[in-house]
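> this is a predicted model, with the sequence first.
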Amino acid sequence: MKLRFAPSPTGMLHVGNARQAIANALFARKHNATFQLRIDDTDVGRSQEIYVTGIQTDLEWMGISWDETFRQTECLARYERAIEALKASGRLYPCFESEQELAAKRELRIKQRKPPLYDRAMLKMTAEQRAQAEANGKVPYWRFKLTDGSKSWNDLVMGNCSVKLTAVSDPVLIRADGTVLYTLASIVDDLETDVTHIIRGEDHITNTGVQLDIAEALGAKPNRFKFAHLPLLLDEGGGKLSKRFDSLSIKSLRRDGIEAKAITTYLSTLGSSKSPDPKGFDALAQDYDLSCISKSAARFDMKQLLALNRRILSTAEYQDVKDRLPEGATEQFWLVIRSNIDLLAECAHWWNVTHDDITPPDQPEEREYLAETASLLPQEPWSEETWSIWTKAISAATGRKGKALFRPLRLALTGEEHGPELKDLLPLIGRARALTRVTRIS
């Protein structure tokens, strides 16, 4: 068994592609299969080395490793052999229409209330007509002649799927500049490298029917591959998730403080009947089951991801995060704040609260009250009991209780309405900072 993940290095890895990478990697690990990373870089104009490196970095960060890797630009001879075989069999034919001519044909068919399919006019071209076109400076692009009938398969997610090839235009496989397009290069690579299972997005279903036809034209058996098509990923509003939404790149999520375990857990269970219980990659693999994935589109909800991230951080050990905490942060600091953050990036704020200067909001109406609390501030050394001792003294002196007592103090000491328990924060803040903050003139 062999699976592959085949990103195009034309941008950063996005949660939609990451979901497919995770699915393939988990399935491969569960079944002890070979996992291949293929870089689909035939689009030379848009592919960039920085994105190749970025994709590899993101995958490794999520716990995904691969057994073999290659780039499609290293396999041009492989594609050329397939092209020659398809030409020899008459399945690949040259076309000379311009974009304007093709657009005019589409418009005419639509006006005639016909499907806007390619009319195969170039199949009727004689050798003399082709020679004349080339003599006039025209360079052909090449289409694949689809067979009649349908291509069907039992999808591991979608169940029985079928693509009626007569409802699809003959696909362009080679541009006029000689560029081999994905539809051909991908299936040739899958055949040549012995891929057995292909897990990808639902938007590839029609493409799967076409590629099966190409594979059989190249000599593959009808049941050569097993497919699983993951339903579309929608945004919180139900719209198609945009790959241009940079905040949902894995790099951005990692930079913002989302944990790898949160991403892999969330994306592997999204749209399935399984609950997103935080697990390591190996544990996720053992529990991974394509049959649990719904056929309906799934919604990517950032609030759910943040909630999962919060759960992970709230139990994370100091040793697991210390290298990513502010310089000087101690285990005591981490244990105090870890249950009150959604993202690790928020640690910097609480480090400022406990170790640097902050600017609390104005509370002119509480000036006298805060001055009185300052006069009651206990002497050091401080412990977890200091907060209780201080507030009891304040309540006895002022008669205040509940929110009227605690809110002004929390705002003055932390600048926030909510946060970690002040009994835990106060010893980290220290008497000098606490005194300065409650006596600051508003």
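Perfect, thanks for sending it.
> make it CA atoms for all contacts and neighbour counts henceforth
Noted.
> contacts only, for Arg324.
For Arg324, the set of contacting residues under the criterion of Cα atoms under 8 Å, 6 or more residues apart in numbering consists of Leu344.
> can you classify the residue located most distally from the centre of the chain as helix, strand or coil?
The centre of the chain is farthest from one residue, Ala397, which by Cα atoms, centre = their mean lies 56.0 Å away. Ala397 carries the three-state label helix when classified by DSSP: H, G, I helix; E, B strand; the rest coil.
> so how far is Thr391 from it?
The gap separating Ala397 from Thr391 is 10 Å, by Cα to Cα, to the nearest Å.
> same check, this time on Tyr51
For Tyr51, the distance to Thr391 equals 55 Å [Cα to Cα].
> repeat that for Ile250.
Distance, Ile250 to Thr391, using Cα to Cα: 45 Å.
> compare those two (neighbour count), which wins?
Neighbours were tallied for Ile250 and for Thr391 using other Cα atoms under 10 Å; the higher tally belongs to Ile250 (27 against 19).
> middle-most residue in the protein, spatially?
What sits nearest the mean C-alpha location of the chain, by Cα atoms, centre = their mean, is Val15, with 1.3 Å.
> give the contact list for that residue.
By Cα under 8 Å, 6+ apart, the contact set of Val15 is 248-250, 267.
> check it against this one:
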Amino acid sequence: MKLRFAPSPTGLLHVGNARQAVANALFARRHGGIFQLRIDDTDSTRSKEEHVEAIRHDLNWLGLAWQESFRQSERLDAYAAAADRLRASGRLYPCFESEEELRAKREQRIRQHRPPVYDRAMLRLTAEQRAAAEANGKRPYWRFRLTDGTVLWDDLVLGRTQVKLPAISDPVLIRADGTILYSFASVVDDLETGITHIVRGEDHITNTGVQIDIAQALQGGALGASPHRFRFGHLPLLLDEAGGKLSKRFDGLSLRALRQDGIEAAALVAYLARLGSSEDPHPLGLDELAASYDLGHISHSAARFDTRQLLALNRRTMHGLPFEAVSARLPPGATPEFWSVVRGNVDMLNEARHWWEVVAGSIVPPPLEGDGAYLTQALDLLPEAPWDQDTWHAWTSALRAQSGRRGKPLFLPLRLALTGEEQGPELRDLLPLMGRERVAGRLRMAAS
């Protein structure tokens, strides 16, 4: 078994890409298969080397190790040889229409209430007409002549699926400038590198029908592989929280942005592995996720990427992380004791910076109108050092007896004065980390 993840290096990976990478990697891991990383960089004008490096970095961050990797730009000779075979069989034919001519044809067919499918006019082109066009400086682009049947397959996610090829225009496989298009290069690669399972987005269903037809035209001979060995799985669309299509250009959901915000890779992988299924996400490792990963459990309906669910899972993930797993990403000087206190109160790791500032830095408490006398009273009753977890209880008990305050009026002004926040880690745990001098200084500032 061999699966592949084949991103184009034209931008940063986002959660939609990552969902497909996770699906392929976990499915391969569960069945002892090979996970291949293929960089689809035949579009030299849009592909960028920094995006190639970013893709690899993101996959490494997610923990998705690949066993094979190559770039399509390294295999141009293989695509040229495959194209020659299709030309020889009459399945790849030259076309000379301009974009304007094609647009006019489409508009005419629409006016006639006919499907805007390419009319295959260039199949009737004589050798003399082609020679004349080329003599006038025109360079052909090349279309693949589809068969006239219906392509059927048992989809690993969607079940019985079909694509009616007569409803599709013969696809362009090679541009006039010689650029090989995805739908062609992908088939050649999948056949020649031994891919067995192709898992990708539902938006590729039509492409799958076309690519099966191309694979059937290429089978045997030099390639020596049957397209019938392919198994396909199409993941339903990923929607945003409002139910709209998830935009690939929404930088906030790029893996780089999520990583910089403090999302843990383990939380993201666990969330994406369960997204669209009836199984609730849990903080699990790759082996545990792979052991139960089943494409048949994914709903046929579109899934919603809910950042609130991801944050909740991220919190649970961080709560179980030892200090050693996060120490390099915490503020300088942060201690195991600090991490133990705050890890259950942050959704993302970068929020720990604020709490480090609370316990070891300087913050400005908000104005506390009407509580000045109370905070002065709290300062007068502040216990002497050294402090431990019993200090908070002893201090507030004395303050309750002298001030007569109970509940929120007793505790909230202290929390606001000492942390600047209405909620957060338990103050009994924070006080020993903050120390008496810092606490006294904040009480004076808030009382003034």
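Okay, I see it. In this text the structure is predicted, and so the values were computed from the model without any measurement.
> so what number do they get for TM-score?
For this chain pair, the superposition-based TM-score is 0.99 by TM-score structural alignment, normalised by the length of the first structure; 442 aligned residues with a Cα RMSD of 0.9 Å.
> joint contacts of Ala397 and Thr391 of the first structure?
Taking Cα under 8 Å, 6+ apart as the contact criterion, Ala397 of the first structure and Thr391 have no common neighbours.
> quick one: the equivalent of Cys347 of the first structure over in the second structure and Gly344 of the second structure, what's the gap?
Taking TM-score structural alignment, Cys347 of the first structure has Ala352 as its aligned residue in the second structure. Between Ala352 of the second structure and Gly344 of the second structure the distance, using Cα to Cα, works out to 10 Å.
> which one's more surrounded, the two?
More neighbours sit around Ala352 than around the other of Ala352 of the second structure and Gly344, counting by other Cα under 10 Å; the figures are 22 against 16.
> buried set for the helix or strand harbouring the more buried one?
When elements are assigned from DSSP states H and E, Ala352 of the second structure belongs to helix 352-360. Within helix 352-360 of the second structure, the residues scored as buried using 16 or more other Cα atoms under 10 Å are 352, 355-356, 358-360.
> quick one: end-to-end length of stretch 146-157 of the first structure, please.
In terms of Cα to Cα, the two terminal residues of stretch 146-157 of the first structure are separated by 26 Å.
> what does that stretch rub up against?
The set of residues external to stretch 146-157 of the first structure that reach it, using Cα under 8 Å, 6+ apart, is 91, 160-166, 170, 209-210, 212-214, 223, 226-230, 290-291, 293-295.
> in the second structure, where's the longest helix?
Once the second structure is assigned using DSSP state H, the helix that runs over the most residues is helix 15-30.
> mean shift of that helix relative to the first structure?
After superposition onto the first structure, the mean distance of helix 15-30 of the second structure to its aligned counterpart is 0.6 Å, using mean Cα distance after the TM-score superposition for the first structure.
> check the fit of whichever helix or strand comes after that helix onto the first structure and give the mean distance.
Secondary structure here is assigned by DSSP H and E; on that basis, the next helix or strand after helix 15-30 of the second structure toward the C-terminus is strand 34-39. If you overlay the two and look at strand 34-39 of the second structure, the average distance to its match in the first structure is 0.9 Å (mean Cα distance after the TM-score superposition for the first structure).
> from the rest of the structure, what touches the helix or strand that strand 34-39 of the second structure is followed by?
If you walk from strand 34-39 of the second structure toward the C-terminus, the next helix or strand you reach (DSSP H and E) is helix 49-62. The contact list for helix 49-62 of the second structure (Cα under 8 Å, 6+ apart) reads 7, 9-13, 39, 65, 255-256, 265-266, 268-269.
> swap the cut-off to 7 Å and go again
With contact meaning Cα atoms under 7 Å, 6 or more residues apart in numbering, helix 49-62 of the second structure is reached by 9-13, 255, 265-266, 269.
> turn those into JSON lines, columns for secondary structure and distance to Arg130 of the second structure.
Written out in JSON lines, the entries for those read as follows (DSSP: H, G, I helix; E, B strand; the rest coil; distance: Cα to Cα, whole Å):
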{"residue": "Pro9", "secondary structure": "coil", "distance to Arg130 of the second structure": "36"}
{"residue": "Thr10", "secondary structure": "coil", "distance to Arg130 of the second structure": "35"}
{"residue": "Gly11", "secondary structure": "coil", "distance to Arg130 of the second structure": "39"}
{"residue": "Leu12", "secondary structure": "coil", "distance to Arg130 of the second structure": "42"}
{"residue": "Leu13", "secondary structure": "coil", "distance to Arg130 of the second structure": "43"}
{"residue": "Leu255", "secondary structure": "helix", "distance to Arg130 of the second structure": "49"}
{"residue": "Ala265", "secondary structure": "helix", "distance to Arg130 of the second structure": "55"}
{"residue": "Ala266", "secondary structure": "helix", "distance to Arg130 of the second structure": "57"}
{"residue": "Val269", "secondary structure": "helix", "distance to Arg130 of the second structure": "53"}
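> and the two most separated of those residues?
Considering Cα to Cα, no two members of the contacts of helix 49-62 of the second structure lie farther apart than Thr10 and Ala266, which are separated by 25.6 Å.
> tell me which residue of the first structure lines up with Arg315 of the second structure.
Structural alignment places Arg315 of the second structure opposite Arg310 in the first structure (criterion: TM-score structural alignment).
> its match and Gln379 of the first structure, how far apart?
With Cα to Cα as the criterion, Arg310 of the first structure and Gln379 of the first structure are 35 Å apart.
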